[in-house]
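K.L.:
Next come a sequence and a model predicted from it.
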Amino acid sequence: MPPVDARDDVVEAAAGTLGALLALVTTYPLITLNTRQHVTRRRERDGDDGDDAPSTSSLSSMYDGIEPALVGTACSQAVYNYWYSRANGTYRARRGRDATGAASLAIASFAGCVNVLMTLPIWTIVTKMQADTAAAKLRSATSEGGKKNGDQNGSGKKKRSFFDIAREVVRDGGVCGLWQGLTPSLVMVANPALQYAFYETVAKWRLKRDRKTTLSAPEIFVFGACAKFGATMLTYPLMVVKSRLQVVSKDMADDRMRYRGTAHAVRCMAAEEGLGVFYKGIETKLTQTILAAALMFTVKEKLAESVYAARRVLV
């Protein structure tokens, strides 16, 4: 971690973005799998232990939506890291020190809210793209002609593009439909807020205790993983609800998944599928999110450290 007075908003944003992109590409199949776990209904109460969607997919289908996800991640990380660094810089200028504890959490929450409002439309479409292939496979399972037509997803229809799904979202819910799941998304700001606040607090404590200016790569990896584990366990139910809301469509055959809002979705899911549905796929998510967070923090810190070191040599 670079010295406090050497921090730069643009460097922090760029390093965070590159770290997040690497983490996304590495763990994207797990993200897709987890999204499909979120949006498939459990049928245990109907006497069936299975889910409503096939359990297997081709490797290529596990990267459905990767292109807009890369754009979304770049935008999200740039926005989040920039505003987090800028707000922390303002706090530091006024107080003479970096924010810690509650102040750090408040700054992270502010940056997270700005990020959600600016980038949620991209993630709404990405979520639908991830779920689209699984839904198509389910439709083809009840139709014998699907795969004979040479389609890409086995549903009798061509694989839909980012813009196809964007048009569907706007058709079903107007422009505001692009912000489906806004309420749980804003509440879920607590996830990265808790993650960053915990990481920054522990990192600063370690630096102060050991009287050094940078953390080692293993330390960054472990601190980032621990921070993400705690944040994910606390906010995972909201992730499930958000995914359900984002895949709602007028064309859905299952009327039980046409939720009217966050509260209605929570009530229906709990009543029809049990409380366990809110932690469905938690093992997949923990594996993906801890690995991604650890990679992201490690790359971010080491890239920023290299830039600051080069700057000191050149100046």
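P.N.:
Great, that's in hand. Residues are numbered from 1 along each chain as shown.

K.L.:
from here on, contacts and neighbour counts on C-alpha atoms
P.N.:
OK.

K.L.:
so how far is Y199 from T124?
P.N.:
When distance is defined by CA to CA, to the nearest Å, T124 is 28 Å away from Y199.

K.L.:
Please say which of those two ends up with more neighbours.
P.N.:
T124 (24 against 21; other CA atoms under 10 Å).

K.L.:
Below is an additional structure, to be compared with the one above:
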Amino acid sequence: MSDALINGLAGAGGGIIAQLITYPLQTVNTRQQTERDLKEQKRKLGTIAQMSQVVKQEGWGRLYGGLTPSLVGTAASQGVYYYFYQIFRNKAEATALEHKKKGVGDGSVGIFSSLVVAALAGCVNVLFTNPIWVVVTRMQTHSKSSKKSEPSHSKLISPDEVIPAAIEPPPFGTSHAIQEVYGEAGLWGFWKGVIPTLIMVSNPSMQFMLYETMLMKLKKRRVSNKKDNGVTALEVFLLGALAKLGATVLTYPLLVVKARLQAKQVTTGDKRHHYKGTLDAILKMLRYEGFYGFYKGMSTKIVQSVLAAAVLFMIKEELVKGARSVLTKKSPVTARLKPP
């Protein structure tokens, strides 16, 4: 089994576990990002209060709306990302060694090269998995209350028939979300928000650059202190959290724009709620909401993303270690060649 495949599978496994743990926070955060009315009381609620409100008004299930496609998307995203990241990383390391032979550099992959590697892997990941995340966003932002206003015009005609449907709308599943997206914009609708998402590859790029830089420094410190204890799971957890925190603060506005574009578009009524594209969304947010609009729900996102990233890094590293250990034990040739 190749090192790239091991990293890809480990990344998928770590991503799924992290997603299961932090998904309610992600649902609340997506709703905060797509909330457009500054007069709404919800914007004044804290994360816990808004979670309680969702549970009270819509039930526990709404906190996990879109979980199934989200898990598929997480497994696909992490698997694709780590697989291509390792491939690009291997090529970068080989190039660095070739340069060293020619007397250029010390043979290690620099910060800039690490940034490029992470960005390339991120772009491949975005192009493959963006349709999944559009569906997930639709399911996370769908709420029972959003359906109550739809039949209101017919209440005078047949109140007995309309009211039950308004109180308990039909289930909104993955197939419904797919049909809704396709009905609005055809196949292109599944790539809504792809431009800010492609720009957002700078987030994982910064995250991995910060993570690997801190990890490398920690390992060098251990070697210089003659400690061969390796890096513990807790240390990986903390390094992953710090790296994600720095990357999230810098790129959060792009995340909000992406969520606005992927959520259900309001084509009638207030034009402030309808975005024709990335630039239109940015200009309308600046005009009607100010800079505050770009940072809605940021505190929730920091908690969710930092926790998810930390768990992902920790589990991924442990899975990689376990897989390599199992493969090493299964290889008698490797065991014989291993020095005493």
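P.N.:
It's in. Note that the structure is predicted; figures quoted are calculated from it, not measured.

K.L.:
all strands for the stretch 51-200 of the second structure, in order.
P.N.:
Under the criterion DSSP state E, counting those that start in this stretch, the stretch 51-200 of the second structure carries no strands.

K.L.:
Identify each of the helices in it and give its residue range.
P.N.:
67-101, 111-141, 144-148, 159-167, 174-185, 194-199 (DSSP state H, counting those that start in this stretch).

K.L.:
can you tell me which of these comes nearest to G246 of the second structure?
P.N.:
When the helices of the stretch 51-200 of the second structure are compared by CA to CA, helix 111-141 sits nearest G246 of the second structure, at 14.5 Å.

K.L.:
For the closest one, list every residue counted as buried.
P.N.:
For helix 111-141 of the second structure, the neighbour count (16 or more other CA atoms under 10 Å) marks 113-126, 129-141 as buried.

K.L.:
do the same with stretch 42-53 of the first structure
P.N.:
Neighbour-count burial for stretch 42-53 of the first structure flags 42, 53 (criterion: 16+ other CA under 10 Å).

K.L.:
Name the residues that touch it?
P.N.:
40-41, 134-135, 137-138, 272-273, 277 (CA atoms under 8 Å, 6 or more residues apart in numbering).

K.L.:
most surrounded residue in those residues?
P.N.:
Result: A134 is most packed of the contacts of stretch 42-53 of the first structure (other CA under 10 Å), 28 neighbours.

K.L.:
what does I122 of the first structure align to in the second structure?
P.N.:
Mapped onto the second structure by TM-score structural alignment, I122 of the first structure lines up with I132.

K.L.:
excluding its backbone neighbours, what's nearest that match?
P.N.:
Nearest residue to I132 of the second structure, sequence neighbours excluded (CA to CA, 6 or more residues apart in numbering): G73, at 5.7 Å.

K.L.:
Surely the one you found touches W133?
P.N.:
Yes. Assessed by CA atoms under 8 Å, G73 of the second structure is found in contact with W133 at 6.8 Å.

K.L.:
Now which residue in the first structure aligns to L327 of the second structure?
P.N.:
By TM-score structural alignment, L327 of the second structure lines up with R311.

K.L.:
got the contact list for the residue nearest to I132 of the second structure?
P.N.:
129, 132-133.

K.L.:
Would you check how far apart Q195 of the first structure and V247 of the first structure are?
P.N.:
27 Å.

K.L.:
quick one, helices of the stretch 151-300 of the first structure?
P.N.:
162-173, 182-187, 190-210, 217-246, 262-273, 282-314.

K.L.:
For the first one, give the aligned segment of the second structure as residue numbers.
P.N.:
It refers to helix 162-173 of the first structure. Using TM-score structural alignment, helix 162-173 of the first structure pairs with 174-185 in the second structure.

K.L.:
who touches the matching stretch?
P.N.:
By CA under 8 Å, 6+ apart, the surrounding residues in contact with stretch 174-185 of the second structure are 66, 69, 135, 138-139, 189-190, 264.

K.L.:
buried stuff in that stretch?
P.N.:
174, 177-178, 180-181.

K.L.:
now, among those, which is nearest to H274 of the second structure?
P.N.:
Out of those, the member with the shortest distance to H274 of the second structure (by CA to CA) is V181, at 14.7 Å.

K.L.:
if I look at that closest one, how far off is Q262 of the second structure?
P.N.:
Taking CA to CA, one finds V181 of the second structure at 9 Å from Q262 of the second structure.

K.L.:
got it, and E235 of the second structure?
P.N.:
36 Å.

K.L.:
count of neighbours near V333 of the second structure?
P.N.:
10.
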